[in-house]
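Undergrad: Sharing a model that was predicted from the sequence below.
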Amino acid sequence: MDNTDPRYVRSRLKLRAAFLELAHEDPDKLSVSAVCERTGIDRATFYRHFDTMDDLVADALGDLADQATAKWEATSTGSGIQYAESEAITVNYLDHIADNWRLYQWALGPGGSIKTVHALIARSARGVAFELHKLDPTLSDDELHFRATYVAGGIVGACIHWLSTETPAITSQELTHRILRISEQRLDHALY
């Protein structure tokens, strides 16, 4: 959100909130019209904020990923071993995905949007890059971002695989353990 005008910010937040409410109810009925009707915001205002519905989806789900990444960054010590904190934050975020299972299946599934997948990878990569930089500040920006994107792609890919069943086949806790265990291995390999 680059524009800091309070009216602009309020409208954008209302659009995000309406999208999330509607998506929780029935993602198949999502449309620009439904979001505008829910918020009382006209279509022209919607299009000042987003070019397409895909842009709103990527923005709203990306913002939720940003919130989880910010919490993770706040706990990062640069040791790479703050497992308990990373676990709690990841479980919380995956619980959110499980609570909104149909939405994330819709958004990240075959009929979803590559913009959303890209937004989640980019936002996850930011947190991974933050930790990698603390672990090895000598990495070039290009190498840092390459490695972070590699790990983030695996994390998002694991979530997409998790979403491939009608309901969660494993718990958020179990998926977190798998992701963190594999991520630790990837981080080790990414550094050396």
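TA: Okay, I see it.

Undergrad: drop to CA atoms for contacts and neighbour counts, all remaining ones
TA: Noted.

Undergrad: Let me know the secondary structure of the spatially closest residue to Gln173 that is not a sequence neighbour.
TA: What sits nearest to Gln173 in space, not counting adjacent residues and going by Cα to Cα, 6 or more residues apart in numbering, is Val91, at 5.6 Å. Look at Val91: counting by DSSP: H, G, I helix; E, B strand; the rest coil, its state is helix.

Undergrad: tell me the centre residue of this protein?
TA: Among the residues of the chain, the smallest C-alpha distance to the mean C-alpha position (Cα atoms, centre = their mean) belongs to Ala65, namely 3.1 Å.

Undergrad: This structure: helices as residue ranges?
TA: 6-25, 32-39, 43-49, 53-75, 83-99, 101-108, 114-135, 141-162, 172-191 (DSSP state H).

Undergrad: Next, the buried residues of stretch 179-192.
TA: By 16 or more other Cα atoms under 10 Å, the buried positions in stretch 179-192 come out as Ile179, Leu180, Ser183, Glu184, Arg186, Leu187, Ala190.

Undergrad: Next one for the comparison:
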Amino acid sequence: MDDDRRVRRTRTQLRAATLRLLADDSTRLTMAAVAAAADVNRSTVHQHYDSVDALICDALADRLLAIASELTECPFADDRDRPPRQLVALFDAVADAAPVLSRLGPSASARVQHQLTGSLAAVLDARFRAGQRPPGFGRVRPELQADFVAAGLINLALRRGHADTARRLAGQAWRLIRGH
């Protein structure tokens, strides 16, 4: 029992140190830097994580789940022209995370995008299976529609240009989701 508590405490330290380093533009994120910031030795970091990418994904997991949860109450079944506030909130949340996400290398970035897409797809799948899905897609399996919509939303949110606002992107995404 004490070992489990120690493992959780150490991982919490490592995740917190990773987030602090990601927020600091001047610091290069390495296992050694995380070890120093968490006040542990490098072998401790390697015991818990096989790569910096794995550590980054674990450190960002709560933030990614929070971003995905923005759509738990999105009224997909409503017939409205304007994007729901939950969809705008999703794009705002990704924009808020952009400074941290922009510091990731290609491998970590791909893992984080995959993790975020998976989290969002799980939220959407639950909603769609409960009947809260855009009309006109009854012949598409809910999990396929959830995967498709999640991938599209995350790709759009992560690749947005500086001129695009969260509301504008949400409006474009809403039209694509609704099929009109």
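TA: All right, it came through fine. Computed from a prediction, not measured in an experiment: that's the story for all the values here.

Undergrad: that older thread, right, and the residue nearest to Gln173 of the first structure touches His177 too?
TA: No - using Cα atoms under 8 Å, Val91 of the first structure is not in contact with His177; the gap is 9.1 Å.

Undergrad: Who has more neighbours out of these two?
TA: Counting neighbours by other Cα atoms under 10 Å for Val91 of the first structure and for His177 shows that Val91 has the greater number, 19 against 16.

Undergrad: and the more buried one, how far is that from Ala152 of the first structure?
TA: 16 Å (Cα to Cα, to the nearest Å).

Undergrad: cool, and Leu64 of the first structure?
TA: According to Cα to Cα, Leu64 of the first structure and Ala152 of the first structure sit 15 Å apart.

Undergrad: Now check Trp126 of the second structure against the first structure: what is it aligned to?
TA: For residue 126 of the second structure the amino acid is Ala, not Trp. Residue-level alignment of Ala126 of the second structure against the first structure, with TM-score structural alignment as criterion, gives Phe130.

Undergrad: what's the burial count for that match?
TA: Burial measure for Phe130 of the first structure: 19 neighbouring residues, criterion other Cα under 10 Å.

Undergrad: One more: Arg10 of the first structure?
TA: Per other Cα under 10 Å, the neighbour tally for Arg10 of the first structure reads 12.

Undergrad: And Phe76 of the second structure, by the same measure?
TA: The burial metric for Phe76 of the second structure, expressed as a neighbour count using other Cα under 10 Å, is 22.

Undergrad: Distance-wise, check it relative to Thr18 of the second structure.
TA: When distances are taken as Cα to Cα, Phe76 of the second structure and Thr18 of the second structure turn out to be 36 Å apart.

Undergrad: Kindly report the same for Pro75 of the second structure.
TA: 36 Å.

Undergrad: So if I had to pick from the two, which one is more boxed in?
TA: Neighbours of Pro75 of the second structure and Thr18, each counted by other Cα under 10 Å, are more numerous for Thr18; the result is 26 against 18.

Undergrad: Please give me every residue in contact with the nearest residue to the more buried one once chain neighbours are set aside.
TA: In this structure, Thr18 of the second structure finds its nearest non-sequential neighbour in Val34, 5.9 Å apart by Cα to Cα, 6+ apart. By Cα atoms under 8 Å, 6 or more residues apart in numbering, the contact set of Val34 of the second structure is Leu14, Ala17, Thr18, Leu21, Val45.
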